[in-house]
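> next comes the sequence, and after it the predicted model I'd like to discuss.
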Amino acid sequence: MARAVTPRRKALNTLIAWTIGLILFFPILWIFILSFKSEGAAILSPLEVLRAPWTLESYQIVQGRSDYFGHFTNSVVISLGSTLLGLLVAVPAAWAMAFVPSARTKDILMWMLSTKMLPAVGVLYPIYLMFISLHLLDTRIGLVIVLMLINLPIIIWMLYTYFREIPGEILEAARMDGAGLREEVLHVLTPMALPGLASTVLLNVILAWNEAFWTLKLTAAKAGPLTAFIASYSSPEGLFYAKLSAASVMAIAPILVMGWFSQKQLVRGLTFGAVK
């Protein structure tokens, strides 16, 4: 029997949730405010910053100095490419671990997850040398491969969780009706796990979009995504807060808009199978 929630308790929970949300959102809000201030006003005290006049000067300078749309295109290609390539590898792997019984499945999953605990700098040197020898340095395809491998454990873990919620009897019935492996995966398994697939795609696009370490180490000018675009405004002469804030807003705005419009699908996919 569900426990009744008093209005006072509900109001308290709402207040706590809004407080935590505002604390988490405040850095983004402050960056947004600084991006509309002049460079001189951006270094003033918070109250003086709020009273300073609003201007588009920083956005005009950033747009005139940098190729924003080139970096934006690189981010789209790299994030979507690495996610789709990861799905091509992860769907068969997750299917095999979910529907082909093995005593080593959990060990394999834990081993894959343990690779995410390895510090990225620990494998930077060999990967950098491989990129030089394979002529992949500062290329989109090189970043697509690296980010796919980085996020592959997460993709497999998520898909494995969703596939495990699908009754195996449905796949057995499809096999009895003459479905081969290709038809079983494409026409039976994939449609049933569509919410999970959608949330997996969205989450990994966000992870690839926000990746900074590898995109800064393996790119220079040609394939630099928006993370490199932001880093270009941190110079030895100092931090230019207004321009850096404007570049940050231009970089995070697309992914924030995508997350806002897809939040319902993302929540549905992340809670897929949580309630029996």
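Cool, got the structure.
> alpha carbons only for contacts and neighbour counts from here, please
Noted.
> and V76, how many residues sit next to it?
Using other CA atoms under 10 Å, V76 has 17 other residues around it.
> and whichever strand or helix holds it, what other elements does it pack with?
Counting by DSSP states H and E, the element that carries V76 is helix 68-99. Packing partners of helix 68-99 (3 or more CA pairs under 8 Å, 6 or more residues apart in numbering; DSSP states H and E): helix 140-164, helix 194-210, helix 226-231.
> would you turn these into CSV with distance to F240 and mean neighbour count?
Output for the helices and strands packed on helix 68-99, formatted as CSV (distance: least, CA to CA, whole Å; neighbours: other CA atoms under 10 Å):
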stretch, distance to F240, mean neighbour count
helix 140-164, 28, 21
helix 194-210, 21, 21
helix 226-231, 11, 22
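> using CSV, lay out those helices together with distance to W260.
Shown next, in CSV, are these (distance: least, CA to CA, whole Å):
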stretch, distance to W260
helix 140-164, 21
helix 194-210, 11
helix 226-231, 19
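> what's the closest of the ones you listed to L129?
Taking CA to CA, helix 140-164 is the member of these nearest to L129, at 12.5 Å.
> give me the number of residues near the closest residue to F229 other than its chain neighbours?
Once flanking residues are discounted, F229 sits nearest to H71: 6.6 Å by CA to CA, 6 or more residues apart in numbering. Using other CA under 10 Å, H71 has 22 other residues around it.
> again, but for L80
Neighbours of L80 (other CA under 10 Å): 21.
> ok, A193 next?
Counted with other CA under 10 Å, the neighbours of A193 add up to 18.
> show the contacting residues for it.
Y162, F163, I166 (CA atoms under 8 Å, 6 or more residues apart in numbering).
> I'd like the distance between E211 and G238.
Counting by CA to CA, to the nearest Å, the gap from E211 to G238 is 23 Å.
> those two - which one has more neighbours?
Comparing E211 with G238 by other CA under 10 Å, the one with more neighbours is E211, at 18 against 8.
> now the contacts of A193 as CSV including distance to M192?
Converted to CSV, these look like this (distance: CA to CA, whole Å):
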residue, distance to M192
Y162, 9
F163, 9
I166, 7
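> tell me how far the residue nearest to F229 lies from V123.
Applying CA to CA, the value for H71 to V123 is 26 Å.
> dropping in the other structure now:
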Amino acid sequence: MAREHSPRRKALLTVAAWTAGLLIFFPILWTILTSFKTEAQAIADPPLFLNFDWTLENYAAVQERSDYMRFLWNSIVISGASTLLGVLIAVPAAWSMAFVPSKRTKDILLWMLSTKMLPAVGVLYPIYLIFIELGLLDTRAGLTVVIMLINLPIIVWMLYTYFREIPVDILEAARMDGADLRAEILYVLAPMALPGIASTVLLNVILAWNEAFWTLNLTAANAAPLTAFIASYSSPEGLFYAKLSAASTMAIAPILILGWFSQKQLVRGLTFGAVK
């Protein structure tokens, strides 16, 4: 039986949730507000919150200096392609771990997760040399593969968790009806795990979109995504906070909009199988 909370407790929980949400969102809000200030107002002391002269000159200057659409297109291609490739590899891998009994499954999953603990800088040099030899440096294809490999353990772990919640009897019934492995995955497993797959896709698009270390070290101009677009406004002459904020706002706006419209699906997928 679910516990009933008193009105006072509900109010306290609501206030605590809103407070935590505002604290997390405040840096983003401040960045957006700063993007509409002049450079002098951006460094004013005390800081100006809303009482400043709103201007769009920073966005005009950013667009004039940089080709925003090219950076945006690179981010879309790299994040979308790396996620799609990762899901295509992770679905059969997670299926085999979830439905083919093995004493080594947990060890394999733990080993995959342990690769996320490796400092990225520790493998930068060999990967950089491999990219030079293969001609993948500053290419979207090279970044797609690297980011896919970085996020693959997370994709496999999430899909494995969702697949484990699906009764194996349903898959056995499909096999008895003559379904081969391809049909079992495409027409039985995938539709039942669709909320989990969707949340996995959304989360990994966000992770790929925000990846900065590899994009800054393996690109120069041609394949540079929005993370490099933001970094280009940190110059030896100093930081131009208003223009940097405008560039940051333009970089995070697409993923914020995606997260806003897909939040229900993301929450539903992340809680998939948690309550029976």
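In hand now; what should we look at? Bear in mind that the values here come from a model prediction, so they are computed numbers and not experimental data.
> care to give me the TM-score?
Once superposed, chain against chain, the TM-score is 0.99 (TM-score structural alignment, normalised by the length of the first structure); 276 aligned residues with a CA RMSD of 0.8 Å.
> contacts only, for T227 of the second structure.
Going by CA under 8 Å, 6+ apart, T227 of the second structure touches N210, E211, A212, T215, L216, A251.
> the fifth one looks like it's in a strand, true?
Translated: L216 of the second structure. No. When DSSP: H, G, I helix; E, B strand; the rest coil is applied, L216 of the second structure is found to be helix, with no strand at that position.
> so it makes contact with F229?
No. In this structure L216 of the second structure lies outside contact range of F229 using CA atoms under 8 Å: 9.6 Å.
> got the buried residues for the helix or strand containing I108 of the second structure?
Per DSSP H and E, I108 of the second structure falls inside helix 105-114. Buried residues in helix 105-114 of the second structure, counted by 16 or more other CA atoms under 10 Å: L109, M112, L113.
> now, which of these sits nearest K276 of the second structure?
Ranked by distance to K276 of the second structure (CA to CA), the buried residues of helix 105-114 of the second structure are led by L109 at 24.6 Å.
> just give me the match in the first structure for the closest one.
In the first structure, L109 of the second structure lines up with L109, judged by TM-score structural alignment.
> quick one, what contacts its match?
Residues in contact with L109 of the first structure (CA under 8 Å, 6+ apart) are P153, W157.
> now the buried residues of helix 105-114 of the second structure as CSV including distance to E64 of the second structure?
Converted to CSV, the buried residues of helix 105-114 of the second structure look like this (distance: CA to CA, whole Å):
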residue, distance to E64 of the second structure
L109, 48
M112, 44
L113, 43
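> out of those, flag the one nearest to L29 of the second structure.
L113 (33.5 Å).
> excluding residues flanking it in the chain, which one is nearest the closest one?
Once flanking residues are discounted, L113 of the second structure sits nearest to P153: 5.8 Å by CA to CA, 6+ apart.
> return the distance of that neighbour relative to T200 of the second structure.
P153 of the second structure is 12 Å from T200 of the second structure, where distance means CA to CA.
> what residues sit buried inside stretch 14-33 of the first structure?
By neighbour count on 16+ other CA under 10 Å, the buried set for stretch 14-33 of the first structure is I31, F32, I33.
> could you do stretch 132-141 of the second structure as well?
Across stretch 132-141 of the second structure, burial judged by 16+ other CA under 10 Å covers L136, L137, D138, T139, R140.
> how about the last one, what does it touch?
R140 of the second structure sits next to N74, V77, I78, A223 when contact means CA under 8 Å, 6+ apart.
> equivalent analysis for S45 of the first structure, please.
Listed by CA under 8 Å, 6+ apart, the contact set of S45 of the first structure is empty.
> just tell me what it corresponds to in the second structure.
Aligning on TM-score structural alignment places S45 of the first structure opposite D45 in the second structure.
> wait, is that match part of a strand?
No. Counting by three-state DSSP, D45 of the second structure is not found in a strand; it is coil.
> and it, how far from F52 of the second structure?
Distance of D45 of the second structure to F52 of the second structure, given as CA to CA: 13 Å.
> now L239 of the second structure
20 Å.
> more crowded one of these two?
Ranked by neighbour count (other CA under 10 Å), L239 of the second structure and F52 place F52 first, with 15 against 12.
> quick one, what contacts L171 of the first structure?
Neighbouring residues of L171 of the first structure by CA under 8 Å, 6+ apart: E184, V188, L189.
> go with 10 Å
Applying CA atoms under 10 Å, 6 or more residues apart in numbering, one finds that L171 of the first structure lies in contact with F99, D177, A179, L181, E184, V185, V188, L189.
> can you say which of those residues are buried?
Neighbour-count burial (16+ other CA under 10 Å) applied to these gives A179, E184, V185, L189.
> can I assume the third one is in contact with L194?
The reference is to V185 of the first structure. No. The pair V185 of the first structure and L194 fails to qualify as a contact (CA atoms under 10 Å) at a distance of 11.8 Å.
> tell me, what's touching those two both at once?
Counting by CA under 10 Å, 6+ apart, V185 of the first structure and L194 have no common neighbour.
> run a quick neighbour tally on W260 of the first structure.
11.
> what does L85 of the first structure give?
Residues lying near L85 of the first structure (other CA under 10 Å) number 16.
> repeat that for the one 4 residues further on.
V89 of the first structure has 15 neighbours, counted by other CA under 10 Å.
> M250 of the first structure too?
Residue neighbour count, defined by other CA under 10 Å, stands at 21 for M250 of the first structure.
> dump the residue contacts of it.
Shown in contact with M250 of the first structure (CA under 10 Å, 6+ apart): F32, S35, Y59, V62, Q63, Y68, F72, L226, F229, I230, L244.
> can you classify it as helix, strand or coil?
The three-state label given to M250 of the first structure by three-state DSSP is helix.
> before we move on, what about the one 4 residues further on?
In the three-state summary, P254 of the first structure is assigned as helix, counting by three-state DSSP.
> which ones are touching it?
F72, V76, W209, W260.
> could you dump the residues you listed to CSV with distance to M117 of the first structure?
Output for those, formatted as CSV (distance: CA to CA, whole Å):
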residue, distance to M117 of the first structure
F72, 29
V76, 26
W209, 20
W260, 29
